[in-house]
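[1] Just a sequence and a predicted model for now, questions to come.
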Amino acid sequence: MVRINLLKKTVRKRAEGPKIPVRVYVIAGVTAGIACLVFAGIWISRTLLRPEPEKEYVVEKDLRPSTYSKAHAVEEVVREHDDLGDKIKRSGVLDLPYEELATAEKINYEIHFARNVCELLATTVPQGIGFRTLSGEAFRRISGETYAASRELITHMLTELRRAGVDPLPPPASVIRKTGSKYKFTFKADVEFGLNLREPFIDLELHHLTSREGLPHALQKLGMVARKNGVRLNGTPRKLSAEAAGEFRKFRYRLTGVCSYVQFVRFVQGLHEERVPCAFENFRLVAQTRDRLTFNAQILFTTLD
């Protein structure tokens, strides 16, 4: 069979007219090609081969040399100092190690040390943990022996201490032991409280310091604050030493007594409220019963010489 394409249309032949010679087509094509080449050459010469204007390079003012000159080093020190000043203005806290504080800053830090320790423990020790001993040493370290019914309570205390920026020293300085039905946590930790310049008792001009002649009155005031807050002192403070320190003199006394922990905290707070410039350089609290402890402290009075 023969397949027929029914979709193919029948094309009629056009009437033939006069024929143009092939030579005419050839000449016309050659002429058009030459014209295109000439036009292309002109375009290339005017665009691609046109010299580009020289690029100007601008030196960025923010670029710094890889090594600082002496002048730049001084600028950086000043800038760091200014940054620290801005940070202090925002937070109100001079966050420097005790050793790096200026003299007036150190004196204020020392006066606030015991109070800062009490506030730290109030915010980091959960209910259910009891202290057998608590000590503060040389304005730099705290240590203690605590007991808890569960390990979780001690873990919570550790977490809160670290959150407050206090990291207990590694073993054997800090250890957790099971003793019978309780857990015993012994720790030592270096502390840096900084200096909260917004505290009402902070005075970098040291107007709150007593004179050497006014020291007996300051000691009497200390005894009054102790009695007011239920702290029973074992007699009057006993003088340990007196030494010159530049334009100041430092007097150290032994202070011992009996009270509860709450009464001790109120005693420390009361000294601030009554503006008694007494610093607890070293102290040790030892629990006798649930509501009774003994304390032994070396207190420091810095006076204007």
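    Yes, it's here.

[2] For the rest of this, base every contact and every neighbour count on C-alpha atoms.
    OK.

[3] all helices of the stretch 201-305 of the chain, in order?
    215-228, 261-273 (DSSP state H, counting those that start in this stretch).

[4] Kindly reformat these as a markdown table containing mean neighbour count and distance to residue 151.
    Formatted as a markdown table, the helices of the stretch 201-305 of the chain follow (neighbours: other Cα atoms under 10 Å; distance: least, Cα to Cα, whole Å):
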| stretch | mean neighbour count | distance to residue 151 |
| --- | --- | --- |
| helix 215-228 | 17 | 36 |
| helix 261-273 | 19 | 24 |
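
[5] try it against this one:
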Amino acid sequence: MNRLSRAVLGLFAAPRVNMREDYGKVRRVQQRLAALSGPRYRTAYRQTVAEVAGRLVPVRVFQPRQKRRDDVLLFFHGGGWVTGDIESYTPACATMADLTGCVVASVDYRLAPEHPFPAGLEDCFGVARLLLQEPHRAGIGSAGNVVLVGDSAGANLAAAVSLMLRDQGLRTAGRQILLYPVTHWDHDPLTSPFASVRHHGEDYRLTNTEVQDYFELYVPDPVQRRNPLVAPLMATDLSGQPASLVITAELDLLRDEGEEYGRALRAAGNEVRIHRVESALHGFIALPRFSRSLREAYEVIDDFLDGSLNGGPT
């Protein structure tokens, strides 16, 4: 990528905020933006709840304009386990439903730091377990084929849920789609094993400092951050996982760890497709529908949902 292109993309860099102090402000901004766009999507979804360990976890269910598949995409939103919710992700989920022709169920899991690890994961696992084992209690409707989907921290939660389902001997999802997932615990450019952390951790959409702030809020104990349910790449056994699609963004500091997780899944005997979206930034799943990055990603997702793992490893 030439210097001019890098300079233009640098204009889209995330504001340099201290997430440990300013996460509340970020949430409020997201809520205001969601309130502006929310009314146009209200006919696209219905609100429900799933009972998980005595708690009611909000779930927003999106119907596609034209249903083309029986799959239910169980979606866990991004935001570093600290920000984001079903309101701020409503446009992205409505787009996901329309472009895949699938029902999308978005889980409003608990956020850190008020609810640190494993609270949000327990909510996601609980909803997934209900949908897979007792769909009539999940409040979502007929389950069909369940596909776990998440972006960024949400993809981390999807990967962790898949590991938990296997470890507890429960029915697992048939497929999982991991969009630029967090899979490793170290995002310090001086110590990280991944080149993308050093090359793309300062200039663009997500920064090294921001990711490290998220980890401190989500998992206050540094030792616990190496737990495979926090950093799936640390798992010693990745067998028995769903057929997986890992999509990464070229200019994302999480790129290399996401692709490495895909290779680790494949080495453990799982079916995996890894696809890198060139010139894309972290978070592109929330871009407008005309975005090239978004359109490319959904072409790959469509192929994957149709059963194709072709396209070759990266």
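    Okay, I see it. Everything quoted here is computed from the prediction, not taken from an experiment.

[6] where does the TM-score land?
    The TM-score (TM-score structural alignment, normalised by the length of the first structure) is 0.19; 105 aligned residues with a Cα RMSD of 6.7 Å.

[7] just to revisit the earlier point, for residue 146 of the first structure, find the nearest of the helices of the stretch 201-305 of the first structure.
    Set against residue 146 of the first structure and scored by Cα to Cα, these come closest in helix 261-273, at 13.9 Å.

[8] how close does residue 301 of the second structure sit to residue 133 of the second structure?
    Using Cα to Cα, to the nearest Å, residue 301 of the second structure is found at 25 Å from residue 133 of the second structure.

[9] Now do the buried residues in the helix or strand harbouring residue 73 of the first structure.
    Assigned by DSSP states H and E, residue 73 of the first structure belongs to helix 70-91. Residues residue 88 are the ones in helix 70-91 of the first structure that count as buried (16 or more other Cα atoms under 10 Å).

[10] now what about it, what contacts it?
    residue 94 (Cα atoms under 8 Å, 6 or more residues apart in numbering).

[11] Stretch 273-288 of the first structure now?
    Outside stretch 273-288 of the first structure, the residues touching it (Cα under 8 Å, 6+ apart) are 110-114, 131-139, 201, 208-210, 218, 221-222, 225, 271, 293-302.

[12] Just to be sure, residue 28 of the first structure is in a helix?
    Yes - under DSSP: H, G, I helix; E, B strand; the rest coil, residue 28 of the first structure falls within a helix.

[13] Could you count how many residues lie near it?
    10 (other Cα atoms under 10 Å).

[14] Against residue 22 of the first structure, how distant is it?
    10 Å.

[15] same question, residue 89 of the first structure
    Distance of residue 89 of the first structure to residue 22 of the first structure, given as Cα to Cα: 97 Å.

[16] Ignoring the adjacent residues along the chain, who's closest to residue 241 of the first structure?
    Leaving out its chain neighbours, the residue that sits closest to residue 241 of the first structure by Cα to Cα, 6 or more residues apart in numbering is residue 252, at 5.3 Å.

[17] and the gap between the one you found and residue 72 of the first structure?
    Distance from residue 252 of the first structure to residue 72 of the first structure, by Cα to Cα: 46 Å.

[18] again, but for residue 110 of the first structure
    Taking Cα to Cα, one finds residue 110 of the first structure at 37 Å from residue 72 of the first structure.

[19] just residue 142 of the first structure next, same as before
    From residue 142 of the first structure to residue 72 of the first structure the distance is 42 Å (Cα to Cα).

[20] that older thread, who has more neighbours out of residue 301 and residue 133 of the second structure?
    residue 301 (21 against 15).

[21] Would you tell me what helix or strand the more buried one is located in?
    For residue 301 of the second structure, the host element (DSSP H and E) is helix 292-305.

[22] ditto for residue 44 of the first structure
    helix 22-46.

[23] what packs against that helix?
    The helices and strands touching helix 22-46 of the first structure, judged by 3 or more Cα pairs under 8 Å, 6 or more residues apart in numbering; DSSP states H and E, number zero.

[24] biggest helix in the second structure, by residue count?
    When the second structure is parsed with DSSP state H, its longest helix is helix 19-37.

[25] okay, now residue 121 of the first structure: neighbour count?
    Applying other Cα under 10 Å, we find 13 residues neighbouring residue 121 of the first structure.

[26] I'm done for today, thanks for sticking with me.
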